[in-house]
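Colleague: I need the structure of the sequence given here:
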Amino acid sequence: MSPKAEISLAHNGRVRITTFNVWTSWKISLLLMLRYGFFRWGTYIPPITDEAIHPSYYRLKLKIHAGWDSWCGYDWLAENEATDNFLKFFYQKHFKK
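Modeller: Below you'll find the predicted structure:
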């Protein structure tokens, strides 16, 4: 059984994958970098209150924002329509039962 992750639409209408499981967050991160060729760039802002901002993932025209907050857990948010499609594919391949 795959670790728990959920896919939904964020408030801005973009696709978002979320999980509260730290091991699932590592799985997603490692898959994005090692299997799909994303690199990370940006500033890490630690969780001083109830949210953190992690470096984003980049590959060609794809950009995925990453972060953590106490309400949603770890999350990966698409930047554009191409990234929406990629995250849908990614979720279906790695987390759909």
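Colleague: only C-alpha atoms for contact and neighbour calcs from this point on.
Modeller: Noted.
Colleague: next, the buried residues of stretch 19-36.
Modeller: Of the residues in stretch 19-36, those buried under the neighbour-count criterion (16 or more other CA atoms under 10 Å) are 19-20, 24-25, 28-29, 32.
Colleague: and the two most separated of those residues?
Modeller: Pairwise distances across these (CA to CA) peak at 17.9 Å, for the pair 20 and 32.
Colleague: secondary structure class of the nearest residue to residue 42 once chain neighbours are set aside, three-state.
Modeller: Distances taken as CA to CA, 6 or more residues apart in numbering put residue 55 closest to residue 42, at 4.3 Å, once the chain neighbours are dropped. Using DSSP: H, G, I helix; E, B strand; the rest coil, the secondary structure recorded for residue 55 is strand.
Colleague: so residue 55 touches residue 39, yeah?
Modeller: No: no contact is recorded between residue 55 and residue 39 when judged using CA atoms under 8 Å, the distance being 9.4 Å.
Colleague: which residue is nearest the middle of the protein?
Modeller: When CA atoms, centre = their mean is applied to the chain, the residue found nearest the centroid is residue 76 (2.1 Å).
Colleague: run this one through as well so I can compare:
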Amino acid sequence: MRPTLQTAANSHLTIDFNALPESHWEALTTRLMETGGFHRIGQTVMGLDEAILPSFQRAGLTLAAGWNIWSGHYLLSECAAGDEFLRTLFSELGTEGFLPPV
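Modeller: Next up, the predicted model:
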């Protein structure tokens, strides 16, 4: 199942990566930190079928990160700037061949 971009319960956008391989998630986290200017904040909190992962933060923007059995890994915006960032990221990932073909 391909990643999806949708509105979450907090009224902001989320990218659910669904069945994206772990290696793709790791490559994305590296990309966000090395070229996106983000750093990680917080600690991992594990549950039975979910995990809250360290958030990605840069000036004026924080993206929550996590994993659960329904969405796979996900990035969750918490503000309008985060919504715009996730829209752009989702579009770029598809055009760069990062996401699996339809």
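Colleague: that older thread, quick one: which of the buried residues of stretch 19-36 of the first structure sit in helices?
Modeller: With helices identified by DSSP state H, the entries of the buried residues of stretch 19-36 of the first structure that belong to them are 24-25, 28-29.
Colleague: so can I have JSON lines of these showing distance to residue 13 of the first structure?
Modeller: Putting these into JSON lines (distance: CA to CA, whole Å) gives the following:
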{"residue": "24", "distance to residue 13 of the first structure": "24"}
{"residue": "25", "distance to residue 13 of the first structure": "22"}
{"residue": "28", "distance to residue 13 of the first structure": "21"}
{"residue": "29", "distance to residue 13 of the first structure": "22"}
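Colleague: biggest helix in the first structure, by residue count?
Modeller: Once the first structure is assigned using DSSP H, the helix that runs over the most residues is helix 81-94.
Colleague: what packs against that one?
Modeller: strand 15-19, strand 62-69 (3 or more CA pairs under 8 Å, 6 or more residues apart in numbering; DSSP states H and E).
Colleague: out of those, deepest packed?
Modeller: Comparing those by mean neighbour count (mean count of other CA atoms under 10 Å), strand 15-19 ranks first with a mean of 22.
Colleague: one step back: of the ones in helices among the buried residues of stretch 19-36 of the first structure, closest to residue 84 of the first structure?
Modeller: Here the nearest of these to residue 84 of the first structure, counting by CA to CA, is residue 28; it sits at 15.5 Å.
Colleague: and the residue nearest to residue 42 of the first structure, what is it in contact with?
Modeller: Applying CA atoms under 8 Å, 6 or more residues apart in numbering, one finds that residue 55 of the first structure lies in contact with 40-44, 65-67.
Colleague: apply 10 Å and report the result again.
Modeller: Going by CA atoms under 10 Å, 6 or more residues apart in numbering, residue 55 of the first structure touches 39-45, 64-67.
Colleague: next one: it from residue 45 of the first structure, what distance?
Modeller: Using CA to CA, to the nearest Å, we find residue 55 of the first structure at a distance of 9 Å from residue 45 of the first structure.
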